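Undergrad: got a structure for you, letters missing:
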């Protein structure tokens, strides 16, 4: 049976992910569940965590370092935000009491921005991982997902950031709007995606009208589901890139996230002459959580 020296946790709105880590920082095992913050009451957080990590525990308290929505107002316990500009990974975590003496929980705080108002939880840990691995990075970190983050990094600090609800809009439109009849299936037309990105990058004010053409093209001209899906994704990402232009234009850009989504954002940006570095989300998250563990265990 695997026995962890410490446990890394990324607790999002819809999923819980955990890794058993050795003293050297190697991943010994990993596990995931659908016990995201959004489906749990406060009393259910500890049992949900224990169900996932119980095989890795022993009689001695095992440090658990967690980032993400576990520290939200609706989470296990609220971890206060730090305001930008700030160095991610520098703040001390909060340590809520646990019923099970085999775990010693540390929850990392999020980051906030007063104007324009914005918040993040979990992405600051990925940002800390980027900076730790490349202290001289000066540019933009793009973290696409349900709520995509555009983060300006300079002098090892988060200077500013903006959030786009592109992933959530795609889910809502493709599952709960009239467009659900057009975008079914797994196929995805990349050429249609490219055209749609260019369309809303140049005329983002036409987004609402352009979206309905997806339905009309299917009814009148037999547009395939693959083309419809590519067009929906391209229109939304193009509009996001238009709004985020001050972040990526003329900047060094690193995109981190799920490989398929990273590839789409990189493809869209490359049409604008932006060559992007890419990383997967798990690597960035673990780098940030390892940094947090190292700070907790370093000699005073």
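TA: Yep, that arrived. Quantities reported herein were computed from a predicted structural model and do not represent experimental measurements.
Undergrad: going forward, measure contacts and count neighbours with C-alpha atoms only.
TA: OK.
Undergrad: what does the longest helix seen in the chain rub up against?
TA: In the chain, with assignment by DSSP state H, the single longest helix is helix 225-243. Contact with helix 225-243 is made by 164, 166, 170, 182-202, 204, 207, 210-211, 214, 218, 265, 268, as judged by CA atoms under 8 Å, 6 or more residues apart in numbering.
Undergrad: Equivalent analysis for stretch 246-254, please.
TA: Here stretch 246-254 makes contact (CA under 8 Å, 6+ apart) with 138-142, 150-152, 274-279.
Undergrad: Compile these into a markdown table and extend it with columns for distance to residue 100 and neighbour count.
TA: Listed next are the contacts of stretch 246-254 as a markdown table, based on distance: CA to CA, whole Å; neighbours: other CA atoms under 10 Å:
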| residue | distance to residue 100 | neighbour count |
| --- | --- | --- |
| 138 | 43 | 17 |
| 139 | 43 | 18 |
| 140 | 41 | 24 |
| 141 | 38 | 28 |
| 142 | 38 | 28 |
| 150 | 38 | 22 |
| 151 | 37 | 25 |
| 152 | 40 | 22 |
| 274 | 50 | 17 |
| 275 | 48 | 15 |
| 276 | 45 | 22 |
| 277 | 42 | 13 |
| 278 | 39 | 18 |
| 279 | 36 | 17 |
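Undergrad: residues near residue 250, how many?
TA: Neighbour count of residue 250, defined by other CA atoms under 10 Å: 11.
Undergrad: Quick check: it vs residue 275, distance?
TA: 10 Å (CA to CA, to the nearest Å).
Undergrad: for comparison:
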């Protein structure tokens, strides 16, 4: 870890890991640090110790930390209550985490909730805020692919509504814990198999469960390769998601924020449906959202 003296520290603390950035007052990244101790592995009184273990070299006096993600959940360092839609991407009222170190001030960004249909997000709101900070007066739909992909309608700098799809978790579960695990490669890609599967699932999403088993049968009877089967599974699941999310993305500006690999699949799938989307790198936009929260905190 670099020996730097930041003006403040930005933290993205999820269920499985934590990333921290030493920041200048203007929002320039000076250094980065990581921990594999996510919210899921820490008791409430262990968060401060893990933060200091990871970034303690950056702290030589009073230090403001702004954090987002599952660190603000009921099982996290401090529960940052959900704001209700419609609301700004950066809701008012950051939660203060309890600390022993007198030099630390830790502020946690609240998540966002929707009561009907019931839905919640933690962490994604910071990415949305970062995107809006860099794209003033942007209206449209933001897709945030991942284990639980979110489609978010944004207008007038507010989150209007959103919907979560367990597509990434379904892909992992089907790949590892069903009969299809014998038919799928763990890596490799087939663009044509993916594209065809997206279009099939969009056209007849109600046939998804039957088409999933056909991956097994096609491998046994028609020599469908394990790489093609993997791409086809992804295409079927994403296609079914896009069919369900069509009221969100149809006719809208679309931004896709996430890891490059999975984001590209969503951008490619949307392109097949004549819905062009802008791909945005998740890490940089998370830092932009944390910076927006810090600048508002400092007034």
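TA: On my side now, so go ahead. What you see is a predicted model, and the numbers here were worked out from it, not measured in a lab.
Undergrad: Mind checking the TM-score on these two?
TA: Once superposed, chain against chain, the TM-score is 0.96 (TM-score structural alignment, normalised by the length of structure 2); 297 aligned residues with a CA RMSD of 1.2 Å.
Undergrad: and the contacts of helix 225-243 of structure 1, which are buried?
TA: Neighbour-count burial (16 or more other CA atoms under 10 Å) applied to the contacts of helix 225-243 of structure 1 gives 164, 166, 170, 182-184, 188, 190, 192-201, 204, 207, 210-211, 214, 218, 265, 268.
Undergrad: From the residues you listed, which land in helices?
TA: Per DSSP H, those map to helices at 166, 170, 190, 192-201, 207, 210-211, 214, 218, 265, 268.
Undergrad: does the aligned partner of residue 40 of structure 2 in structure 1 count as helix, strand or coil?
TA: Using TM-score structural alignment, the equivalent of residue 40 of structure 2 in structure 1 is residue 38. The three-state assignment at residue 38 of structure 1 reads helix, by DSSP: H, G, I helix; E, B strand; the rest coil.
Undergrad: do residue 37 of structure 2 as well
TA: coil.
Undergrad: Determine how far stretch 66-81 of structure 2 lies from the middle of the whole chain.
TA: 15 Å (CA atoms, centre = their mean, to the nearest Å).
Undergrad: Now do that stretch: everything it contacts.
TA: Counting by CA under 8 Å, 6+ apart, 8-15, 39, 42-45, 47, 94-98, 106-111, 122-124, 126, 290, 293-294 sit against stretch 66-81 of structure 2.
Undergrad: what distance separates the start and the end of it?
TA: Stretch 66-81 of structure 2 end-to-end distance (CA to CA) = 16 Å.
Undergrad: Name the residues of that stretch that are buried.
TA: Buried, per 16+ other CA under 10 Å, within stretch 66-81 of structure 2: 66-73, 76-81.
Undergrad: With secondary structure and distance to residue 26 of structure 2 added, can I get those residues in TSV?
TA: Output for the buried residues of stretch 66-81 of structure 2, formatted as TSV (DSSP: H, G, I helix; E, B strand; the rest coil; distance: CA to CA, whole Å):
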residue	secondary structure	distance to residue 26 of structure 2
66	strand	14
67	strand	17
68	strand	19
69	coil	22
70	helix	26
71	helix	24
72	helix	25
73	coil	28
76	coil	29
77	coil	27
78	coil	27
79	coil	28
80	coil	25
81	coil	28
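Undergrad: and the match of residue 40 of structure 2, what does it touch?
TA: 13-14.
Undergrad: separation between it and residue 93 of structure 1?
TA: Counting by CA to CA, the gap from residue 38 of structure 1 to residue 93 of structure 1 is 22 Å.
Undergrad: Which secondary structure state does residue 100 of structure 1 sit in?
TA: Classification of residue 100 of structure 1 using three-state DSSP returns coil.
Undergrad: What residue in structure 2 is paired with it?
TA: By TM-score structural alignment, residue 100 of structure 1 lines up with residue 101.
Undergrad: Give me the neighbour count for that match.
TA: Neighbours of residue 101 of structure 2 (other CA under 10 Å): 11.
Undergrad: try residue 118 of structure 2
TA: Residue 118 of structure 2 is flanked by 10 other residues according to other CA under 10 Å.
Undergrad: Residue 164 of structure 2 versus that one, what's the distance?
TA: From residue 118 of structure 2 to residue 164 of structure 2 the distance is 10 Å (CA to CA).
Undergrad: Repeat that for residue 23 of structure 2.
TA: To residue 164 of structure 2, residue 23 of structure 2 is 31 Å away according to CA to CA.
Undergrad: Kindly report the same for residue 216 of structure 2.
TA: For residue 216 of structure 2, the distance to residue 164 of structure 2 equals 28 Å [CA to CA].
Undergrad: No further queries at this time; thank you.
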